[in-house]
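Student: Sequence and computational prediction follow.
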Amino acid sequence: MQANPMRASDLRVHNQKMVLSIIHASQRIGTSQSEIVQSTGLKAPTIFRIFTALEEEGLIEALSSELEEGAAAKKGRRPVNYIVSKDAYLSIGLEFWTAYLSIGVFNFIGDRIYSGMHPLPGGVHADEVLDLIVLQVQEILGQLSIDRKRVLGLGVAAPGQVDLRNKRVAYYPRIVGMKDVALVERLEERLGMPVLIHNNCSALAFSEYRYGGYSHHNSMFTFLLRTGVNGAFVHDDVIYTNSKEMTIETGHIPINFDGPRCSCGTRGCLQAFLQDLDPNSVDLRLALFEGLDAKLKEKDPFALRTIERAAGYLVIAMRIIKRLLAPQSFLFVCCSSVVADALATEVKRLIVEPDAFENNPPLIFATAYDPLLAQKGASDLVLKEFFA
């Protein structure tokens, strides 16, 4: 059966959104009508009408209209480049885990106009976290005098496994009651704005992929080590999810069935092995290996041995991930650059062992966790959905 053709009104909306996304992607350089004619194949009169409509709506603005110099000036005005109007829309990016809630507000061109960090008390309940999210968003809207109509949405980077299809947090054991929580539905009802949910490791990985400056060849798997460990795979600007549209749980890859008991109920998970190396981190709500910086700088044998063992466990998981997803690079995000660099150095030493399935070892990168990048990643996911 032949699919119904797109209605003229739908086609106009589609084309306008497509053109706006191209202008947005051009950032501060901008792009001209003629360039978009060439890149989209749409006719010049159509592009002219779209530009006129976008400008009248206050979504784009001309960057320059100066005459070209010299002989080129005889040919008339050079093409005018357009950029998106930075104040046309706003997006909010928020991340939380067992110890902190971090929130940022960004204008349409991606500039951060507000950022805040809020500690979460020990034993905090899921309902209390949602109350704090609502309170913070409402206070920020009032403080910055933001019209809700200008807010494209709130991107929430939540801990644990996230069910994207049903827009829920499936399970996060370190916040009481954070199991099968209909986070999107509850926040949209209370805030009256679109809410998009993803895993916090995925949002951070997305941001590191885009802005970290790594030569990752458009394929990077990120490990995030905090009280636990998780991972996210970004390939060609897309975050990988499983067939059920749920975020992947890298920390619960079993690397030895005789290993320590894990919070998920099984034995031998990657996370359980890493937490066993630093048992106080969970109780104190610290990131794994937090506090090892000075000892690593001093070449303390215990600290070096701890990182060596952690790297060994991670390499086992990496070999599994390489077989399944074949990322071109890996990024380790830790509590500090000292810990991250030490871990990456040891991983590089171990990963070069002969491998019959891959001739070249993956690229290895390392960095310290940056809550501002997690905010930005959550905000970018809102924009990605808006332009979809």
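Tutor: Arrived safely, thanks for sending. Residues are numbered from 1 along each chain as shown.

Student: CA only for contacts and neighbour counts going forward, please
Tutor: Will do.

Student: Y211 versus S21, what's the distance?
Tutor: With distances taken as Cα to Cα, to the nearest Å, S21 is found 18 Å from Y211.

Student: These two: which is more packed in?
Tutor: S21 (17 against 12; other Cα atoms under 10 Å).

Student: The more buried one and F386 touch, don't they?
Tutor: No - counting by Cα atoms under 8 Å, S21 sits too far from F386 to count as a contact (9.1 Å).

Student: Now for the two: what residues contact both?
Tutor: Shared contacts of S21 and F386, defined by Cα atoms under 8 Å, 6 or more residues apart in numbering, are absent.

Student: ranges for the strands of the stretch 1-150 of the chain?
Tutor: With strands called from DSSP state E, counting those that start in this stretch, the stretch 1-150 of the chain shows them at 60-62, 82-84, 90-96, 100-107, 112-119.

Student: and here's the other structure:
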Amino acid sequence: MERQPLRGNDIREYNEKLVLNLIHKNEGISQSQIAKITGLKAPTVLRIFSKLEEQGYIRQCAADKEKINKKGRKPVFFCVSPGIFNAIGIDFWSKYASVVAVDFCGNVLFKKVYHLKDGIKASETTLILKKLVIEAIEKSHIKKDRLLGIGIGAPGRVNIKDGSIISYARIKGMANFPLKKELEKSIGVPVFVHNNSSVIALSEYRYGIAKNIDSLLLILIRSGVGGALIDQGKIFTSRNSTALEIGHMSIDINGKKCTCGRKGCLEAYISEDSIISELQKITAFTSLDEITDKMVTPDFKKVIEKQSYYLFEGIKNLYQIFAPQGILIITRSMPVSTLLGNFINKRLKDDQLSKDNNLVILSDKYDPVLAGSGATDLVFDNFFA
């Protein structure tokens, strides 16, 4: 089929979204900076700015002192108007669901974390997510016509094209489950679904500890072990679905039996439950988020060091496939994340990996607000696409 040429209106709309996206990403940017970045002519940029300001999408604002040229005429800086649009982000897994509502500037208007009961079903989970969204809309005073959509970081393998969860064994009935369809039908706004590891990786890349690491591999340790790769700012996917379910990568074919039935899976050794099981031999607690720095004894460190051995085997395999610039390890405990990162760095010094590259190992604690904000970016990215 012969490709149709772009019409003048198409080009104008593309340029307007391009400019608005740059203003959205850069808080406090001038017309001259936009012209330099985009290559658009000054009169075109002036027309677009005038239209966006008239429509209420952008407003004049202050800028960082570094952006202001001390010599000559001071430029006028613009930011997006916070109240013009909103988005809602959700991150959920077998134990918790978190929701965040933000304005167009990304300011958090509402946040909530909800504990999911053991043995919860997919239909019950969907009902809870719906209630959380409605609560976020009501308490943030969001008007439906201003809500661009809902972004969801979902567990397991996700079909990002139709928004269904392909497989996730820890919630009953969450296999080939049409999550996007169910929520759009009940709430009436667009829903965008991606894997939660990918959403968290993207938020850490854009706003968190891994900011501007061009090739980032995330390892998320919760009830299972999830993975995600961000390369040049884009989430790695395969055939319209998320990838890197690294928890079921075997690191020992004769090893410990996994819940999936296979032997030696990575998450059989370093999932949250596996780590807790080992730590309970020396101290009493039930969840990683209960761990404080005071609990980190020499015996505690020995347990985490042992677990880090299995993680390191997985990291070596993943590095040979993806060769990332940085690897980010996230758990729900900062002491555990830090120790795992330190032990991995220690092993790197004695391994060929450290001699062949400048691999950076980072550690962080899972942040439900940051994860929710990352999910809202699914909405904004679609708006600017």
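Tutor: Looks like it came in fine. Note that the structure is a prediction, hence the values are computed from the model and not measured.

Student: thinking again about what came up before, can you tell me which of the strands of the stretch 1-150 of the first structure is packed in deepest?
Tutor: Most buried of the strands of the stretch 1-150 of the first structure, by mean neighbour count (mean count of other Cα atoms under 10 Å): strand 90-96, with a mean of 27.

Student: residues making contact with that strand?
Tutor: Identification of contacts with strand 90-96 of the first structure by Cα under 8 Å, 6+ apart yields 101-108, 150-159, 200, 371, 374-380, 382-383.

Student: go again using 7 Å as the cut-off
Tutor: For strand 90-96 of the first structure, contacts defined as Cα atoms under 7 Å, 6 or more residues apart in numbering pick out 101-108, 150-159, 200, 374-376, 378-379, 382.

Student: quick one: that strand to chain centroid distance?
Tutor: Strand 90-96 of the first structure sits 11 Å away from the centroid of its parent chain (Cα atoms, centre = their mean, to the nearest Å).

Student: mean deviation (superposed) between that strand and the second structure, please.
Tutor: Superposed on the second structure, strand 90-96 of the first structure shows a mean distance of 0.8 Å to its aligned residues (mean Cα distance after the TM-score superposition for the first structure).

Student: In the second structure, which residues correspond to that strand?
Tutor: Using TM-score structural alignment, the residues of the second structure aligned to strand 90-96 of the first structure are 86-92.

Student: Roughly how far does I361 of the second structure sit from L288 of the second structure?
Tutor: Using Cα to Cα, we find I361 of the second structure at a distance of 21 Å from L288 of the second structure.

Student: From G228 of the first structure, how far out is the closest residue to F289 of the first structure other than its chain neighbours?
Tutor: The shortest distance from F289 of the first structure to any non-neighbouring residue, by Cα to Cα, 6 or more residues apart in numbering, is to D278 (6.3 Å). Distance of D278 of the first structure to G228 of the first structure, given as Cα to Cα: 10 Å.

Student: before we move on, what about M18 of the first structure?
Tutor: M18 of the first structure is 40 Å from G228 of the first structure, by Cα to Cα.

Student: repeat for G377 of the first structure
Tutor: Distance from G377 of the first structure to G228 of the first structure, counting by Cα to Cα: 20 Å.

Student: who has more neighbours, the two?
Tutor: A count of neighbours by other Cα under 10 Å puts G377 above the other of G377 of the first structure and G228, at 31 against 22.

Student: Please point out which parts of stretch 322-338 of the second structure sit buried.
Tutor: Within stretch 322-338 of the second structure, the residues scored as buried using 16 or more other Cα atoms under 10 Å are 323-338.

Student: Off-centre distance for the longest helix belonging to the second structure?
Tutor: Longest helix of the second structure, by residue count under DSSP state H: helix 298-322. Distance, stretch centre to chain centre, for helix 298-322 of the second structure: 23 Å (Cα atoms, centre = their mean).

Student: wait, doesn't A97 of the second structure sit right on Y114?
Tutor: Yes - counting by Cα atoms under 7 Å, Y114 is a contact partner of A97 of the second structure at 5.1 Å.

Student: Stretch 199-207 of the first structure corresponds to what range in the second structure?
Tutor: Mapping stretch 199-207 of the first structure onto the second structure (TM-score structural alignment) gives residues 195-203.

Student: average gap between the matching stretch and the first structure?
Tutor: So stretch 195-203 of the second structure averages 1.3 Å relative to the first structure (mean Cα distance after the TM-score superposition for the first structure).

Student: Kindly report the same for stretch 10-23 of the second structure.
Tutor: Superposed on the first structure, stretch 10-23 of the second structure shows a mean distance of 0.9 Å to its aligned residues (mean Cα distance after the TM-score superposition for the first structure).

Student: buried stuff in that stretch?
Tutor: Result for stretch 10-23 of the second structure [16+ other Cα under 10 Å]: buried residues N15, E16, K17, L18, V19, L20, N21, L22, I23.

Student: same check, this time on stretch 261-274 of the first structure
Tutor: Residues of stretch 261-274 of the first structure classed as buried: R261, C262, R267, G268, C269, L270, Q271, A272, F273, L274 (neighbour count, 16+ other Cα under 10 Å).
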